[in-house]
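A.B. asks: Pasting a predicted model and its sequence here:
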Amino acid sequence: TTPTLGSISSPGDVGITPGWAGTDPTEAELDALAAEIQAEVDALLAANPTMDKVIMLGHMQQIGIEFGLAERLTDVDVIVAGGSNIRLFDDNDRARDGDSDQGQYPAFIDNAGGTTTAVVNTDGSYKYVGRLVIEFDANGNIIPESYDADVSGAYATDDQGVADLNAGALIDPEIQAIADAIQDQILATEGNVFGISEVFLNGNRSGSGTGEDPDGVRTQETNLGNLTADANLDYANEMFGDGDDIWVSVKNGGGIRASIGQTVVPAGGTEPVRVVNEQILDSDGTVVKPTGGISQNDIQTTLAFNNDLVVGQLTATELVAVLEHGVAALPGVAGQFIQVAGVEFSFDPDAPSGARIDDAAFVDPDTGEIRAVLVDDGVIVNPDQEYGVVTLGFLAAPRFDDDGSFIGGGDGYPFPEDFDFAPLEQEGVQTGDATFADDGTEQDALAEYLLDNHNTAATAFSEVDTGPEDDMRIQNLAFHDGAALDSAVDDFIFA
């Protein structure tokens, strides 16, 4: 597993070695991890003298790390990568509608022993089944030329994938019965509808990285990130604040696990398009979920961790450090990437990490007017002024390394060690209009917010997702000129 486990998850007292300073390892940190793995490989082979084939299962979150390990290791023949959701395809694999090809399946990499290692990966959520059939020579080394794209690769698990294999008659009746029972439960949760959207809500992890590509909840602002951050801000003020005591909502893109909507090829079309959820009918033809409906199932899927919410006060300096961390991993794809409400900021991704934010301002969520300026041309305004913040307990809770040194919150977020936050979660308490999740959690916040603001066709959520060249809350200056925000900040200061 990844050495970043302590920051991206909550493993308790599990020991982790080697230690990494962040989610994007240095060459030395990769060397240290490879040394740990190599020691285990060597011990395995020494204990089993007739063994000459080694397969490693990795969950490094970034496939570039598995590629780097393949170069450094000896006697590892195959690495099955994981956690990055990077779609690797061979030359005749078919991507599901709306999915892009992100690399070659498998990646053949020259390793430290002078042989070849095959690295394979497929997308998550059971969208594909990866298959690798490969031959070995007499010394147990893979023969890359034996790879056959007609046999191996990433197989799409949609209906067309079954038809392409002529496998309809092979469906197991016992498995189908289980699937049908699950479908009954899904219909029950799909029928518990809280809101309506007239746009596709984008929770895709990453995209092409171009200015017009909207994909990348771990690389840019998205409309789904905005919606859930807005919900948390509104919820915190209703539960804890005095109307508007909490000005800012901060969450990590890694906590958003799926989009809300569907990707289809319309009748008569040839290209996939992203649309809202389709209408769902039960066996009697009764509408269970309207077109564009956002259900309990959608909320539980996209916010699968159901993080607890906490509120507290941060100084301007502390808050800027949090925002800086949220964009520090770029150009990498990392779960720490930030999603926000109540604040707009611009940043230069080419500047050093920790010194990227150019302008930042607090914005009234109802009027869009600036409340106060946080950063002006890279300079923090009123550094000691405190502001109310709602965030996730996962990000705020302090973590310590093996020697007891403070290392920040979840995903490495630099919330102060003495951050005096108040938890909103009430375990086992489910009140209000939405009662499927505990009060004070993200799922409950989104459900209640949708009911209050977007529960009819007339009030449907309508914010179309855009690429970074048009994003407004998180303005990447590699794509966006940031001029409007810069001017608004200057006007506010000199008004």
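C.D. replies: All right, it came through fine. Numbering: from 1, shown residues only.
A.B. asks: Please count neighbours and contacts with C-alpha atoms only from this point.
C.D. replies: Noted.
A.B. asks: and Trp20, how many neighbours?
C.D. replies: A total of 20 residues lie near Trp20 under the criterion other C-alpha atoms under 10 Å.
A.B. asks: any idea how far it is from Thr219?
C.D. replies: Here the criterion is C-alpha to C-alpha, to the nearest Å. By it, Trp20 lies 21 Å from Thr219.
A.B. asks: for comparison:
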Amino acid sequence: TSAIEAARQQVAALKAEGVFTIIALTHVGINVDRQIAREVGGMSLIIGGHSHTPMGPMNNVRTPPYPELIAGPDGKPVVVVTDWEWGRWLGDITVAFNAAGTVIDLQGNPTEILPSLPADQGFENRIAVFRGPLDQLRARVVGATAVDLDGNRTNIRSRETNLGNLVAEAMLAKARNSGATIAITNGGGIRASIPAGPVTVGQILEVLPFGNTLALVTLTGAQIIEALNNGVSQVESGAGRFPQVAGLRFTYDPSLPATSRVTSVTVDGKPIDPNADYVVVTNNFMLTGGDGYSVFTRGRNQVDTGFILADVVEEYIAANSPVNPAVDGRIAI
């Protein structure tokens, strides 16, 4: 289901319950938020995330404004806001609606989270209760890497990296006994690098902070090509859907139309068979269509294994330490 269609369905369901003021909380990026505002009637406010977009005072040019008003399909204004990234700003918006749910007054005053802001001591005390055992867990060394592992945001979302290869290979190693021969994971789920040397639990959790689990799905070769095309369709914007892979090699041309950029895919040195079935290991976010991978929702034999991806990578590093992954050309441009 596309974000647009999902929004339409939810608005209809809420209106059927008598709701007349609808506020959407999304994580699809500001461009999709704007599209939802323009195309889906019945919403008054969209509070979004995912694209890490600074608005208003969060950037030097103060555009887009905070908040941003988008005309809905009925001509009524829809408020769109996001508060950038990583807790740097606290969003603050006051909205007044009339009885029909139409915005009639609006004030936005986001606050930058500066070191000079006084901490709430009660909150700090609660953090201290949990910090000790968590710090011990984070500091536990599970293995070592002989090389720097590249999870740089720009790199992991646009090209093959050795850390992307390691994560994909760890997934495939865990799922081979279940018949998997290919691994595809989204680069946007890999959030940090690891320097050469000892590797701790904390570093792995920084790389893979979302708690995603391994998932299995049977796809045809044609569906795998479709998935890879989705993965490279927004490479120019640094979208998180860029695929990091194991068990296959592919070439793509970013100058081609977004839906047909993949020019070759090989498995075991041979062109992928569009009609053959392949068991693919991915993550549960992608299995449900996350990052545009709707093709996975049409696959067969879908299974969420429950294995947490961070635990799988920890296990793989411990078993193969010191790891020394390389960029081997499995993704070519």
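C.D. replies: Great, that's in hand. Everything numeric in this text was worked out from a predicted model, so none of it was measured.
A.B. asks: and the longest helix for the second structure?
C.D. replies: helix 121-139 (DSSP state H).
A.B. asks: Now do the buried residues in that one.
C.D. replies: Within helix 121-139 of the second structure, no residue is scored as buried using 16 or more other C-alpha atoms under 10 Å.
A.B. asks: Where does that helix end up in the first structure?
C.D. replies: Mapped onto the first structure using TM-score structural alignment, helix 121-139 of the second structure covers residues 173-191.
A.B. asks: To which residue of the second structure is Asn232 of the first structure aligned?
C.D. replies: Asn232 of the first structure maps onto Met171 in the second structure, by TM-score structural alignment.
A.B. asks: how much space between that match and Asn324 of the second structure?
C.D. replies: Per C-alpha to C-alpha, Met171 of the second structure is found 16 Å from Asn324 of the second structure.
A.B. asks: for the first structure, which helix is longest?
C.D. replies: Per DSSP H, the first structure has its longest helix at helix 27-47.
A.B. asks: What are the buried residues along that helix?
C.D. replies: Result for helix 27-47 of the first structure [16+ other C-alpha under 10 Å]: buried residues 29-35, 37-38, 41.
A.B. asks: residues touching Gly393 of the first structure, list them.
C.D. replies: Applying C-alpha atoms under 8 Å, 6 or more residues apart in numbering to Gly393 of the first structure gives the contacts 307-310, 423.
A.B. asks: make it 10 Å
C.D. replies: Going by C-alpha atoms under 10 Å, 6 or more residues apart in numbering, Gly393 of the first structure touches 251, 307-311, 409-410, 421-425, 441.
A.B. asks: Who are the contact partners of Arg34 of the second structure?
C.D. replies: Per C-alpha under 10 Å, 6+ apart, neighbours of Arg34 of the second structure: 40, 46, 48, 68-72, 78-81.
A.B. asks: I'd like these as TSV, with secondary structure appended.
C.D. replies: Formatted as TSV, these follow (DSSP: H, G, I helix; E, B strand; the rest coil):
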residue	secondary structure
Val40	coil
Ile46	strand
Gly48	coil
Glu68	strand
Leu69	strand
Ile70	strand
Ala71	strand
Gly72	coil
Val78	strand
Val79	strand
Val80	strand
Val81	strand
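A.B. asks: Most neighbours out of these, which is it?
C.D. replies: Most surrounded of the contacts of Arg34 of the second structure: other C-alpha under 10 Å gives Val81, at 27 neighbours.
A.B. asks: Pretty sure it sits against Leu45.
C.D. replies: Yes. Assessed by C-alpha atoms under 10 Å, Val81 of the second structure is found in contact with Leu45 at 8.0 Å.
A.B. asks: Would you map the helices across the second structure?
C.D. replies: Counting by DSSP H, the helices of the second structure are 3-16, 30-39, 121-139, 153-156, 162-175, 201-207, 221-231, 284-287, 294-297, 309-319.
A.B. asks: could I get these as TSV with distance to Thr94 of the second structure?
C.D. replies: Shown next, in TSV, are the helices of the second structure (distance: least, C-alpha to C-alpha, whole Å):
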stretch	distance to Thr94 of the second structure
helix 3-16	22
helix 30-39	19
helix 121-139	26
helix 153-156	34
helix 162-175	42
helix 201-207	34
helix 221-231	38
helix 284-287	33
helix 294-297	36
helix 309-319	39
